[in-house]
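Student: I would like to see how this sequence folds:
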Amino acid sequence: MPHSDALARLWPASAVRVRAGDLELRWIDDDLLVELSDLAGRGIHDPDQMPFAHPWTRGSADEVARSVLAYQWGIRNRLSPTEFVLELAVVHEGIPVGIQGITARDWSVLRRVTTGSWLGRDHQGRGIGTRMRMLALHLAFEGLGAREATSGAFADNESSNGVSRRVGYDSDGAFHMAREGEAALHRRYVMSRERWESLRADHVTRLGSPIELQGVDGLLTQLETPPSLPESPDA
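Tutor: You can find the predicted model right below:
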């Protein structure tokens, strides 16, 4: 049995793919993770900006790359009915260009997800951010059966705020968050299932290709199964 098939049998999330034309979201295996970590180390934003509440992009290229490795390795097992963190590589024309995340708390009750993402600087300003968000929403609503999706960005992060507006979220207010020792305004956005259904055909038109989902049935089963924790060995 090929390695990928064996892994998908044991860990169904590894088989998840979302594709439209030349853009794909896929499970981050270690080979992809190394490429994405190096990409982050080469820069995501200007040095005088900080789009993230936790400033993980500060430091040398190797320090940033190691922080991506550590974070991704640390969240791979967080898939359960109560909480999940699903991070997928964004691959454009066969090249890894960033990461699109979908997270949820109290998933089995609320059916609400939150999206977060980043793109390497060389790949920004080309419409990829808008398209990958559409793919993430399609996975959340069509694939996972979400009831609601939320997103947010600091007020001075115009590119991320612009993606949320272009994709069709409704504004959900703003609040201040601590960022590098200062209070910074953070804008919130929300999309209901009804809103997404009204925009679904428009999203497909703008993507220019039908959206293909793969491996979602296995992921749903994984999200419905409480994690089994290994017993501690006898002392």
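Student: contacts, neighbours, all on C-alpha from now
Tutor: OK.
Student: buried set for stretch 89-96?
Tutor: Ala89, Val90, Val91, His92, Pro96 (16 or more other CA atoms under 10 Å).
Student: TSV for the residues you listed, including secondary structure and distance to Trp27?
Tutor: Formatted as TSV, the buried residues of stretch 89-96 follow (DSSP: H, G, I helix; E, B strand; the rest coil; distance: CA to CA, whole Å):
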residue	secondary structure	distance to Trp27
Ala89	strand	6
Val90	strand	9
Val91	strand	10
His92	strand	14
Pro96	strand	12
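Student: which residue ranges of this structure form strands?
Tutor: Using DSSP state E, the strands of the chain run over residues 17-20, 23-27, 83-92, 95-105, 112-119, 148-154, 170-179, 182-192, 212-214.
Student: so which of the ones you listed comes closest to Thr57?
Tutor: strand 112-119 (10.8 Å; CA to CA).
Student: tell me the centre residue of this protein?
Tutor: Gly101 (1.3 Å; CA atoms, centre = their mean).
Student: measure that residue to Ser117 for me?
Tutor: Gly101 sits 6 Å away from Ser117, taking CA to CA, to the nearest Å as the criterion.
Student: Pro47 too?
Tutor: Applying CA to CA to Pro47 and Ser117 gives a distance of 18 Å.
Student: please give me the structure for this one as well, since I'd like to look at both together:
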Amino acid sequence: MSHVEPLEDIFAPFALRISCGPLRMRFVRDVDVPEIAAAIHEHGIYSPDQPMPFMRRWAEAGHDLAVNTLQYYYDAFASWSPESWILLLHVSMDGRFVGIQHLEAIQDFRQTRAAETGSWLLRHEQGQGIGTLMRQAVLAFAFDELGAQVLESGGMVGNQASLAVSRKLGYVPNGYRRYVHADGVGWRDVEMYRLAPGDLVRAPYSVEVTGAAAFRASIGLPDAR
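Tutor: Below is the predicted model of the structure:
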């Protein structure tokens, strides 16, 4: 039998590991989907009396949630290229799953050195500083390991928790974007923020990364930063 390469050697993002104190992040795999869907069903992501934080109510999809989630992650795997990529990170805190953090290239990252972050956190894990720590970890990774020069984030107008994290971490306001709802009816405004490398308010823990060189190669960056 010929040598079988580990999946991490075939697709470099699977080998990426980011840690920051008690927090661990790694690329999402399809086998994570049952756990993710079950956690959303059990705990939810947002309260019905809070402003809707997304453009569509994907977390309320019932039985279709797992299928939709699986298709979304497979699409991210299949469309990966140096010109267009989205790093979807499974986040755990002290060993328990808490949410998803993502980092997405803005156009061709090799030229723009710009990316956008987004995340969601299980409802019962909110308000404990976890969302702040996971954002600090991925921002440090983007600046220190990928050479990012601009990182953006946005939150729905009214989503004060998300916007407060951006302000706390050193972002500056960068206008508004208007988006049509996923069902094509109505619109919402998103408040945008922009962060430069020297303005990041870093975590109280060091950020440790393994697999960074292979990840850089997967997005067309030279190993020497």
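Student: TM between them?
Tutor: Once superposed, chain against chain, the TM-score is 0.87 (TM-score structural alignment, normalised by the length of structure 2); 212 aligned residues with a CA RMSD of 1.8 Å.
Student: contacting residues for the closest residue to the residue nearest to the centre of structure 1 other than its chain neighbours?
Tutor: Nearest residue to Gly101 of structure 1, sequence neighbours excluded (CA to CA, 6 or more residues apart in numbering): Glu87, at 4.2 Å. Listed by CA atoms under 8 Å, 6 or more residues apart in numbering, the contact partners of Glu87 of structure 1 are Trp27, Ile28, Gln72, Ile99, Gln100, Gly101, Ile102.
Student: residue contacts, His124 of structure 2?
Tutor: Contacts of His124 of structure 2 (CA under 8 Å, 6+ apart): His43.
Student: pretty sure Tyr193 of structure 2 is touching Leu169, no?
Tutor: No: Tyr193 of structure 2 lies out of contact with Leu169 (CA atoms under 8 Å); the separation is 10.6 Å.
Student: so how many other residues sit close to the closest residue to Trp11 of structure 1 other than its chain neighbours?
Tutor: Distances taken as CA to CA, 6+ apart place Gln222 nearest to Trp11 of structure 1, at 7.9 Å, with adjacent residues excluded. Neighbourhood size, Gln222 of structure 1 [other CA atoms under 10 Å]: 18.
Student: which position in structure 2 aligns with Gln222 of structure 1?
Tutor: If you follow Gln222 of structure 1 across to structure 2 using TM-score structural alignment, you land on Ser218.
Student: surely that match and Ser81 touch.
Tutor: Yes: with contact defined as CA under 8 Å, Ser218 of structure 2 counts as touching Ser81 (7.4 Å).
Student: sorry, back to before: ok, Pro47 and Ser117 of structure 1, which is more surrounded?
Tutor: Ser117 (17 against 9).
Student: state the distance from that one to Gly152 of structure 1.
Tutor: Relative to Gly152 of structure 1, and taking CA to CA, Ser117 of structure 1 is found at 11 Å.
Student: thinking again about what came up before, hmm, Thr115 and the residue nearest to the centre of structure 1 touching each other?
Tutor: Yes: Gly101 of structure 1 is within contact range of Thr115, at 5.6 Å (criterion: CA under 8 Å).
Student: which residues touch Phe215 of structure 2?
Tutor: Phe215 of structure 2 sits next to Ala12, Pro13, Ala15, Leu16 when contact means CA under 8 Å, 6+ apart.
Student: just give the closest residue to the last one, not the sequence neighbours.
Tutor: Spelled out, it's Leu16 of structure 2. Nearest to Leu16 of structure 2 is Gly211, by CA to CA, 6+ apart, at 4.6 Å.
Student: nearest to Leu39 of structure 1, out of the strands of structure 1?
Tutor: strand 95-105 (7.5 Å).
Student: where does the helix ranked longest in structure 2 end up in structure 1?
Tutor: Ranked by residue count and defined by DSSP state H, the top helix of structure 2 is helix 130-146. The counterpart of helix 130-146 of structure 2 in structure 1, using TM-score structural alignment, spans residues 128-144.
Student: mind listing what the spatially closest residue to Leu7 of structure 2 that is not a sequence neighbour touches?
Tutor: Excluding its sequence neighbours, the residue lying closest to Leu7 of structure 2 (CA to CA, 6+ apart) is Phe14, at 7.2 Å. Phe14 of structure 2 sits next to Leu7, Glu8, Arg26, Phe27, Val28, Arg29 when contact means CA under 8 Å, 6+ apart.
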